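Participant: below is the sequence, then the predicted model.
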Amino acid sequence: MSIRYEKREGVAYITLDNPEKANILDKPTSDEISEAWIDLWEDRDIRCAIVTGTGDRHFCGGHNLAPLPDITEAERERLRTERIFWPLAGTVHGQRTGVDGRMGDHYPRVWKPVIAAVNGWAAGAGLYLLLACTDIRIASAEHARFKFALLTQGWLGRGPGATLLMKQLRYIDAMKILLTDEPVDAHEAHRIGLVNEVVPHDQLMERAERYARHIVKLPPVAVRMMKEFVVRFGEMPTDAAWHVQNLMNEMLIHTTLDGEEGRVAFNEKRPPDFNGTLRQKGEAYPELSEADRERLDKAYRSGDF
């Protein structure tokens, strides 16, 4: 096995576990991490995930660039060219469609929070993994390093690294990384907004787990919908995105019990117990008298409800 996949107390742990090969995303590792994303997506008891690597040298050192056996370099280039015009069904840029139905299989957006504990180098595909799949990023002060790692080989990259850097960082910071292809240390990554926090290496997992334990206590359906809203609709015009946000909020209120539990717990001065329980489909609202309709319309217009 090239990864370790564990589940404890509502948290999934995905650990790239091939330190002798820089925790690279070779074919076996890609297949295993794809299965982990699917399980994370489908297991309703899991509320968030932590992604990290074994050791203190590499979070993920990239793809396996070793030549394939029994295929010449010319044949490899031919297959790459053919893939542009005749991709296999169910693939995105040569990768199987991910669990989100959009990006490739090991770069999906699962609608649960994913925390990165960056223990070493995140280079090439390792940087893609960080950008595409993680929401909160904690970096080891001593060992975390970040590098695009493709321009110096004469490539722009088939993965989404350059695209996501431009969306997630300021223009000048993204361009410095992309055009120089020089490594960025943990503190510089924090300054430019690539990671949320930098901590001593021996506190890395403790800090990631602190975030995870906090998220596990939150209403799971609301957390899931918040992430989906931001990822799917965050780049829409403000008015349109706000409209979608309100529709999703009403759906949440009327189809789950967590919102009601939050209000009751607040009034009773106790911690809420969020479990993501869905409401059963109920009866239609009763007819209103004219007086009640007038009273409710007044409250509706005031917005005080």
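Facilitator: That came through fine. Numbers count the residues shown, from 1 in each chain.
Participant: drop to CA atoms for contacts and neighbour counts, all remaining ones
Facilitator: OK.
Participant: so what does the helix or strand hosting W242 touch, helix or strand wise?
Facilitator: Element membership for W242 (DSSP states H and E) is helix 238-255. Counting contacts by 3 or more Cα pairs under 8 Å, 6 or more residues apart in numbering; DSSP states H and E, helix 238-255 packs against helix 220-233, helix 258-267.
Participant: which one of these lies nearest to I33?
Facilitator: Closest approach to I33 among the helices and strands packed on helix 238-255 (Cα to Cα): helix 220-233, 20.6 Å.
Participant: hmm, who's touching the closest one?
Facilitator: Helix 220-233 has contacts (Cα atoms under 8 Å, 6 or more residues apart in numbering) with 47, 111-113, 241, 244-245, 248, 252, 256, 274-276.
Participant: out of those, which end up buried?
Facilitator: 47, 111-113, 241, 245, 248, 252, 256, 274-276 (16 or more other Cα atoms under 10 Å).
Participant: can I get the residues you listed in a markdown table with distance to G234?
Facilitator: Below are the buried ones among the contacts of helix 220-233 laid out as a markdown table (distance: Cα to Cα, whole Å):
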| residue | distance to G234 |
| --- | --- |
| R47 | 22 |
| W111 | 14 |
| K112 | 16 |
| P113 | 16 |
| A241 | 7 |
| Q245 | 10 |
| M248 | 13 |
| L252 | 18 |
| T256 | 24 |
| F274 | 26 |
| N275 | 27 |
| G276 | 24 |
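Participant: tell me which two of these sit farthest apart.
Facilitator: Greatest spatial distance among those (Cα to Cα): A241 and N275, at 27.4 Å.
Participant: thinking again about what came up before, highest mean neighbour count out of the helices and strands packed on helix 238-255?
Facilitator: Among these, helix 220-233 has the highest mean neighbour count (mean count of other Cα atoms under 10 Å), at a mean of 17.
Participant: can you tell me how far A174 is from L164?
Facilitator: According to Cα to Cα, to the nearest Å, A174 stands 9 Å off from L164.
Participant: with F59 instead?
Facilitator: Distance of F59 to L164, given as Cα to Cα: 19 Å.
Participant: do the same with S30
Facilitator: With distances taken as Cα to Cα, S30 is found 20 Å from L164.
Participant: again with P183
Facilitator: 17 Å.
Participant: another structure for you, compare them:
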Amino acid sequence: MALIYEKRNHIAYITLNRPQSHNAIDPETVVELVDAWQDFSQDRELRCAILTGAGEQSFCAGADLGKLIPLWTGARQAITDADQKVQANPLLAQQALLRDFPLTKPVIAAINGNAIAGGFEILYNTDIRIAAENARFGLQEVKWSIVPAGGSTVHLARQMPYARAMEMLLTGELIDARQAMEYGFINQVVPRDQVMAAAERYAAIIAKNGPLAVAAVKQAVLENSGKDVPAALAREMELSIPVFLSQDAQEGPRAFKERREPVYKGK
């Protein structure tokens, strides 16, 4: 399997599982990622996801230059079912990287190693990012006369200072985990063997919170980015009112008053 998809304690674990290829994204990975994201978004029991890579060297090296790119350019014929699906729908890969996949549930990135090209671009669509000390990040596309069109020219300068973003985009040089944290792109840098534990701590906290409130918060932030303040405030209220009227909103204050853990049902 190119992907390992597991569910535990309201948390989805999504693991890129091609360590021998630096977890590069091939057609099978594309199809399995899209299926996983769809299931995660629809399963009401799942409240948070952790995305990581197998092995100790790479989180994700981006698109598989031997299997995925040649399929798009016509240099390779479709052989597998996954090949045929990707060839029939080139936008499937963008959905796999969450570029064109609306998702209001939180995603935590447990970055166990290098995140390059598409492996870096998928991080734009995660909400909390934990990186191993050895991880490196970058967009090397311009070195090969390619545009990093997985959302980089849109998202990167919004998620770190403009000059730092342009430095990465125009030079194609890599940065290390400490630099990424200094630029505000990463939440934490930890030893490699502590990456998953740190991600799980965040996920456990989020999974205990009201799922309707969490989803509304994320949706409001995503939708209101770039809007003028009055319009953004109006949309925030539109998203907030249904949550205020929910059963969960009654359960939260009741549990606080009764000094117990709330039991949220997403209703």
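Facilitator: Thanks, I have the structure now. Since the structure is predicted, the reported quantities are computational estimates derived from the model, not experimental observations.
Participant: what's the TM-score here?
Facilitator: The TM-score (TM-score structural alignment, normalised by the length of structure 2) is 0.89; 254 aligned residues with a Cα RMSD of 2.3 Å.
Participant: got CSV for the helices and strands packed on helix 238-255 of structure 1, with distance to L204 of structure 1 too?
Facilitator: Listed next are those as CSV, based on distance: least, Cα to Cα, whole Å:
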stretch, distance to L204 of structure 1
helix 220-233, 24
helix 258-267, 31
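Participant: which of those helices sits closest to Y107 of structure 1?
Facilitator: helix 220-233 (13.7 Å).
Participant: Provide the aligned range in structure 2 for that closest one.
Facilitator: Aligned by TM-score structural alignment, helix 220-233 of structure 1 falls on residues 211-224 of structure 2.
Participant: and for stretch 194-202 of structure 1?
Facilitator: Going by TM-score structural alignment, stretch 194-202 of structure 1 sits over residues 185-193 in structure 2.
Participant: between the two ends of that stretch, what distance do you get?
Facilitator: Start-to-end, stretch 185-193 of structure 2 (Cα to Cα) is 21 Å.
Participant: check stretch 145-163 of structure 2 too.
Facilitator: End to end - Cα to Cα - stretch 145-163 of structure 2 spans 21 Å.
Participant: that stretch corresponds to what range in structure 1?
Facilitator: So stretch 145-163 of structure 2 sits over residues 154-172 in structure 1, by TM-score structural alignment.
Participant: which parts of the matching stretch are buried?
Facilitator: Buried residues in stretch 154-172 of structure 1 (16+ other Cα under 10 Å): 157, 159-162, 165.
Participant: stretch 62-79 of structure 1 too?
Facilitator: Neighbour-count burial for stretch 62-79 of structure 1, counted by 16+ other Cα under 10 Å, picks out 62-63.
Participant: next: stretch 134-152 of structure 1.
Facilitator: Going by neighbour count (16+ other Cα under 10 Å), the buried part of stretch 134-152 of structure 1 is 134-151.
Participant: just how off-centre is it within its chain?
Facilitator: Counting by Cα atoms, centre = their mean, to the nearest Å, stretch 134-152 of structure 1 is centred 16 Å from the centre of its parent chain.
Participant: just stretch 151-163 of structure 2 next, same as before
Facilitator: For stretch 151-163 of structure 2, the distance to the chain centre is 16 Å (Cα atoms, centre = their mean).
Participant: can you check stretch 134-154 of structure 2 too?
Facilitator: That offset, for stretch 134-154 of structure 2, works out to 16 Å (Cα atoms, centre = their mean).
Participant: re the thing from before, what's the closest of the contacts of helix 220-233 of structure 1 to A36 of structure 1?
Facilitator: K112 (13.1 Å).
Participant: which ones are touching that closest one?
Facilitator: 41, 47-49, 223-224, 227.
Participant: one more time with 7 Å, if that's ok
Facilitator: K112 of structure 1 makes contacts with 47-48, 224, 227, as judged by Cα atoms under 7 Å, 6 or more residues apart in numbering.
Participant: which one in structure 2 is aligned with it?
Facilitator: Match for K112 of structure 1 (TM-score structural alignment): K105.
Participant: and the gap between its match and Q38 of structure 2?
Facilitator: K105 of structure 2 is 11 Å from Q38 of structure 2, by Cα to Cα.
Participant: now do L156 of structure 2
Facilitator: 25 Å.
Participant: ok, now R136 of structure 2?
Facilitator: Taking Cα to Cα, one finds R136 of structure 2 at 29 Å from Q38 of structure 2.
Participant: for N114 of structure 2, same thing?
Facilitator: Counting by Cα to Cα, the gap from N114 of structure 2 to Q38 of structure 2 is 26 Å.
Participant: cool, and F101 of structure 2?
Facilitator: For F101 of structure 2 relative to Q38 of structure 2 (Cα to Cα), the value is 9 Å.
Participant: same question for D176 of structure 2.
Facilitator: Separation of D176 of structure 2 from Q38 of structure 2 (Cα to Cα) stands at 32 Å.
Participant: one more: E56 of structure 2?
Facilitator: 27 Å.
Participant: does A139 of structure 1 sit in a helix or strand, and which one?
Facilitator: Since the elements are taken from DSSP H and E, A139 of structure 1 ends up inside strand 136-140.
Participant: that strand aligns to what range in structure 2?
Facilitator: Counting by TM-score structural alignment, strand 136-140 of structure 1 corresponds to 128-132 in structure 2.
Participant: that stretch vs structure 1 - mean distance after superposition?
Facilitator: Compared with structure 1 after fitting, stretch 128-132 of structure 2 has a mean deviation of 0.2 Å; criterion: mean Cα distance after the TM-score superposition for structure 1.
Participant: so which residues make contact with that stretch?
Facilitator: 107-113, 177, 186-192, 195, 199.
Participant: list only buried entries from those residues.
Facilitator: So, of these, 107-113, 177, 186, 188-190, 192, 195, 199 end up buried under the neighbour-count rule (16+ other Cα under 10 Å).
Participant: return the closest of the residues you listed with respect to G252 of structure 2.
Facilitator: Using Cα to Cα, those come closest to G252 of structure 2 at V107, 23.1 Å.
Participant: so G184 of structure 2 belongs to a helix, correct?
Facilitator: No: when classified by DSSP: H, G, I helix; E, B strand; the rest coil, G184 of structure 2 is found to be coil rather than part of a helix.
Participant: these two touch, right, it and R158?
Facilitator: No: counting by Cα atoms under 7 Å, G184 of structure 2 stays clear of R158, with 10.6 Å between them.
Participant: tell me which stretches of structure 1 form strands.
Facilitator: 3-8, 11-16, 48-53, 58-60, 91-92, 95-96, 114-118, 121-123, 136-140, 145-147, 184-185, 197-199 (DSSP state E).
Participant: got a markdown table for the ones you listed, with distance to M103 of structure 1 too?
Facilitator: Output for the strands of structure 1, formatted as a markdown table (distance: least, Cα to Cα, whole Å):
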| stretch | distance to M103 of structure 1 |
| --- | --- |
| strand 3-8 | 21 |
| strand 11-16 | 19 |
| strand 48-53 | 18 |
| strand 58-60 | 19 |
| strand 91-92 | 6 |
| strand 95-96 | 8 |
| strand 114-118 | 16 |
| strand 121-123 | 19 |
| strand 136-140 | 19 |
| strand 145-147 | 21 |
| strand 184-185 | 26 |
| strand 197-199 | 27 |
